[in-house]
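>>> need the 3D shape of this:
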Amino acid sequence: MAQQVIGADPAGVLDGCRVLPVLTVPDPRTAGPLADALAAGGARCAEVTFRTPDAARVLTTMAAHGGLVVGAGTVLTAAQAERAVRAGARFVVSPGLDEEVVGRCRALGVPVVPGVATATELMRALAAGLDTVKLFPAEPLGGIALLRALAAPFPGTRFVPTGGIGLDRMADYLSHPAVLAVGGSWMATPGHLERGDFAGIRRLTAEAVERSAP
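Sure thing, here's the model as predicted:
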């Protein structure tokens, strides 16, 4: 049975998670050492993308690591959201806004962060009763300038910008009061995992966590 989450507010589940490692993990055997490396680097949360056949197994392994709050990313359907929660996801992230995914996550009591790229999509999210969205893909869309432009007419909205963001741009986003967390894949790439470079993952995570401190 998946762990039940009380409430559906992403800020409550992601409390203190200013940096959200976004992980694509082809080999589930690396999930345990990956969780250890992220936690050792100071990460408090992680997003396992459902882009690989064994993503649910990876999520289950990482969710069993007491030092991390683990969620599912790249969730495209309501059925996928249900699989993710059964696997232990504490939150769900989607690259776009799908009302069926939102509704299923609410029924399961799990926070959902849908992706938006325009003011129209953001208005749809707000109309659905959501106040936290993923700005995706953040850098190709216009970066911090777009975030500022969207945040201004929608006060109270919280953003998790993701997509093309590296350590050099992270602080710019985190300096904006509307940003809840920044998602990024640079801390643990498939290349790191293929090489077994968990020391490198720990080092990059620690650097990101240190620079994200208020």
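>>> could you use CA atoms for every contact and neighbour count after this?
Fine.
>>> can you tell me the element the residue positioned nearest the centre of the chain falls in?
Residue closest to the average C-alpha location in the chain (Cα atoms, centre = their mean): residue 47, at 4.5 Å. Assessed by DSSP states H and E, residue 47 sits inside strand 45-49.
>>> also this sequence, please, to line up against the first:
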Amino acid sequence: MTTLERPQPLLSMAEKTARIDAICAAARILPVITIAREQDILPLADALAAGGIRTLEVTLRSQHGLKAIEVLREQRPELCIGAGTVLDRGMFNAVQAAGAQFVVTPGITADILAAGVESDIALLPGISTPSEIMQGYALGYRRFKLFPAEISGGVAAIKAFGGPFGDIRFCPTGGVNPGNVRNYMALNNVMCVGGTWMLDSSWIKNGDWNRITECSAEALALFD
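Here you go, the predicted structure:
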């Protein structure tokens, strides 16, 4: 095997943690996007970007998720495109092939955590309990999505996690809204939040892209 043919070493878990940190610092809000119609892919992304949201989590909750990731990576290379609602290794491999730049899961399994260790794509695993944090921690994960955040204890839970898990940081998702987002972002162990309030389904259905742009800008202004 020649030097060029040799597989390149994987990024370390510390390097992947740094990559997640950079993605979340730039994003502040990860919009959780479900594409109902292929025709909405580009105008929706453009509306979010015009409002300042340029890091997008495209979920696999619809048949258009993989296509959306492929289209956005090809036609909007200036955006950072991640894949959400990744449930197993097959989905992980599919979003990797589609060009996803990061992966988010709603929960964890041993196999999905192993897939993240074995890939150079940074994985943000979903957790809701200390035991799940410890399962990921043992493999080198230091960044997690708390999901569903409000049902799982919200701000109080994240504060409590800060005691035993001092080097862990979170992206709370699920129930985060304009009324509570500042409470989450005030916590030292919160790096960004996931949300959907700038993605009202009626706005998307009606092509009200200006409304989405305005709401995106208003959402980011909550962090100022």
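>>> TM-score for this pair?
Once superposed, the chains reach a TM-score of 0.92 (TM-score structural alignment, normalised by the length of the first structure), with 209 aligned residues with a Cα RMSD of 1.6 Å.
>>> hang on, the earlier thing: in the second structure, which residues correspond to the strand holding residue 47 of the first structure?
With TM-score structural alignment applied, strand 45-49 of the first structure matches the range 55-59 in the second structure.
>>> in that stretch, what's buried?
Buried positions in stretch 55-59 of the second structure, judged by neighbour count with 16 or more other Cα atoms under 10 Å: 55-59.
>>> how far off centre is it?
When distances are taken as Cα atoms, centre = their mean, to the nearest Å, stretch 55-59 of the second structure is centred 6 Å away from the chain's centroid.
>>> for that stretch, give me every contacting residue.
Stretch 55-59 of the second structure is contacted from outside by 23, 26-27, 29-35, 45, 65, 68-69, 79-86, 104, using Cα atoms under 8 Å, 6 or more residues apart in numbering.
>>> tell me the buried residues within the residues you listed.
Among the contacts of stretch 55-59 of the second structure, those classed as buried by 16+ other Cα under 10 Å are 23, 26-27, 29-35, 45, 65, 68-69, 79-86, 104.
>>> for the second structure, what's the longest helix?
Longest helix of the second structure, by residue count under DSSP state H: helix 13-27.
>>> so the aligned residue in the second structure for residue 79 of the first structure is in which element?
Matched to the second structure by TM-score structural alignment, residue 79 of the first structure sits across from residue 90. Following DSSP H and E, one finds residue 90 of the second structure within helix 89-98.
>>> what's the answer for residue 149 of the second structure, then?
Using DSSP H and E, no helix or strand contains residue 149 of the second structure.
>>> next one: it relative to residue 40 of the second structure, how far apart?
Using Cα to Cα, to the nearest Å, residue 149 of the second structure is found at 28 Å from residue 40 of the second structure.
>>> same question for residue 26 of the second structure.
Relative to residue 40 of the second structure, and taking Cα to Cα, residue 26 of the second structure is found at 24 Å.
>>> can you check residue 223 of the second structure too?
When residue 223 of the second structure is compared with residue 40 of the second structure (using Cα to Cα), they lie 28 Å apart.
>>> who has more neighbours out of the two?
The residue with more neighbours, out of residue 223 of the second structure and residue 40, is residue 40; 16 against 12, by other Cα atoms under 10 Å.
>>> what's the match for the more buried one in the first structure?
For residue 40 of the second structure, the residue aligned by TM-score structural alignment is residue 30.
>>> residue 159 of the second structure now?
Aligned by TM-score structural alignment, residue 159 of the second structure pairs with residue 148 of the first structure.
>>> which residues touch the alignment partner in the second structure of residue 194 of the first structure?
Using TM-score structural alignment as the criterion, residue 194 of the first structure maps onto residue 205 of the second structure. If a contact means Cα under 8 Å, 6+ apart, then residue 205 of the second structure has no contacts.
>>> and residue 205 of the second structure, how far from residue 175 of the second structure?
22 Å.
>>> quick one: contacts of stretch 74-88 of the first structure?
1-3, 49-51, 56-57, 59-60, 63, 70-72, 91-96, 98, 100-105, 108, 110.
>>> can you turn the buried part of these into a ChimeraX selection?
Burial among those is assessed by 16+ other Cα under 10 Å; the matching ChimeraX selection reads:
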select :49,50,56,57,59,60,63,70,71,72,91,92,93,94,95,96,98,101,102,104,105,108,110
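>>> sorry, back to before: from residue 92 of the first structure, how far out is the match of residue 159 of the second structure?
Taking Cα to Cα, one finds residue 148 of the first structure at 25 Å from residue 92 of the first structure.
>>> the closest residue to residue 155 of the second structure other than its chain neighbours: helix or strand, and which one exactly?
For residue 155 of the second structure, ignoring the flanking residues on the chain, the nearest one in space by Cα to Cα, 6 or more residues apart in numbering is residue 184 at 5.9 Å. Assigning secondary structure by DSSP H and E places residue 184 of the second structure in helix 181-185.
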